[in-house]
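[1] just a sequence and a predicted model for now, questions to come.
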Amino acid sequence: MTDNLIRADDRAIFGDKGYVSNKRKRAARADGVLRAVKDKRKRGRVLSSSQKKRNHKRNHKHGHKHGSVRAKVEHVFRVIKCRFGYRRVRDKGLARNAGQSLSRAQAVDGVARLK
């Protein structure tokens, strides 16, 4: 799914380390794209000292950018959950659920514009 979110003209990738894969890491490096995603340890292993240094460096270099972008995204979900009481998706079919999610996102946008 994350591959669908990256456009050809993107020059930087910021994301959560839960979506890390070596394949995407190599592809970004080959395309010359800045990859500001922290390294994640494999199950049963520890991060190497170079990976720890890189994670620490990314946290200090891109920490504010990453945090400010993430805050803007997470705020929308908070408003949907708290203000509109949307906690779960009912199994009404993919098209209907997608429509409801889109209408809620538009409502959040409308609320944000009123402020």
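    That came through fine.

[2] from here on, just use CA atoms for contacts and neighbour counts.
    Will do.

[3] any chance you could map the helices in this structure?
    With DSSP state H as the criterion, the chain has helices at 2-5, 22-31, 49-82, 94-114.

[4] centroid-nearest residue for this structure?
    With distances taken as Cα atoms, centre = their mean, Gly15 lies nearest the centre of the chain, 4.6 Å away.

[5] quick one: the closest residue to that residue other than its chain neighbours and Arg113, what's the gap?
    Of all residues not flanking Gly15 in the chain, Val37 sits nearest, at 5.4 Å (Cα to Cα, 6 or more residues apart in numbering). Per Cα to Cα, to the nearest Å, Val37 is found 31 Å from Arg113.

[6] included below, for side-by-side comparison, is a second structure:
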Amino acid sequence: MHTITATAANAHDITEAHKLLREDDHVVYGDSGWYIGIEKRDEIKNNDHFRKIGFRINRRPKSLPQVSDHAIDWERYIENRKSAVRCKVEHAFKIIKDTFGFRKVRYQGLAKNFNKLNVLFACANLLMVKREQIKSQKALIRG
């Protein structure tokens, strides 16, 4: 996790999406509920770099065609691969909710909650790095 923003609950995620993009981003993955049509937004169309980014947004499940029982469903397979990439980011949210117990805001005002989220995401990043180190050490011992 490299960038976070905090807004009021009535602000839609797609309005903050351009703030989360960096100049070194070439491909962006998103879910269908929040990011369909992001490439049509003015903030994306008017920026030379953002216009070149490949947006890989999952399709809505109901928009996928039905296939027969014996056919390979390539479109669902592609959507599954997109979701597999996105789940790496979603893992940080799981850590913040389950490990650190942050399920709803505790403070009044965006600034205090934003500060707390910055600390929580930094801790989640550190925890994920530590878990990867432990996993790689165990693999070295076994191998």
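    Yep, that arrived. All values reported here derive from a predicted model rather than from experimental measurement.

[7] please state their TM-score.
    Superposed pair, TM-score by TM-score structural alignment, normalised by the length of the first structure: 0.62. Supporting alignment: 101 aligned residues with a Cα RMSD of 3.3 Å.

[8] redo the helices of the first structure as TSV? Include mean neighbour count.
    Output for the helices of the first structure, formatted as TSV (neighbours: other Cα atoms under 10 Å):
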stretch	mean neighbour count
helix 2-5	8
helix 22-31	11
helix 49-82	13
helix 94-114	13
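
[9] the ones you listed: which one's closest to Arg88 of the first structure?
    Smallest distance to Arg88 of the first structure across the helices of the first structure (Cα to Cα): 9.1 Å, for helix 49-82.

[10] by contact count, what packs against that closest one?
    Contact here means 3 or more Cα pairs under 8 Å, 6 or more residues apart in numbering; DSSP states H and E; on that basis helix 49-82 of the first structure packs against helix 94-114.

[11] quick one: the helix it packs on aligns where in the second structure?
    The alignment of helix 94-114 of the first structure onto the second structure (TM-score structural alignment) covers residues 110-130.

[12] compared with the first structure, how much does that stretch deviate?
    Mean deviation of stretch 110-130 of the second structure relative to the first structure after superposition (mean Cα distance after the TM-score superposition for the first structure): 1.7 Å.

[13] from the chain's centre, how far out does that stretch sit?
    Computed by Cα atoms, centre = their mean, to the nearest Å, the chain-centroid distance of stretch 110-130 of the second structure equals 15 Å.

[14] right, so of the helices of the first structure, which gets closest to Arg11 of the first structure?
    Closest among the helices of the first structure, using Cα to Cα: helix 22-31, at 8.9 Å.

[15] that closest one packs against which elements?
    strand 34-36.

[16] buried sites along the strand it packs on?
    Neighbour-count burial for strand 34-36 of the first structure flags 35-36 (criterion: 16 or more other Cα atoms under 10 Å).

[17] start and end residues in the second structure for that strand, please.
    Taking TM-score structural alignment, strand 34-36 of the first structure hits residues 54-56 over in the second structure.

[18] what's in contact with that stretch?
    26-30, 39, 82 (Cα atoms under 8 Å, 6 or more residues apart in numbering).

[19] hmm, try it at 6 Å
    Contacting residues not belonging to stretch 54-56 of the second structure are listed as 27-29 [Cα atoms under 6 Å, 6 or more residues apart in numbering].

[20] of those, buried ones?
    Counted by 16+ other Cα under 10 Å, the contacts of stretch 54-56 of the second structure give Tyr29 as buried.
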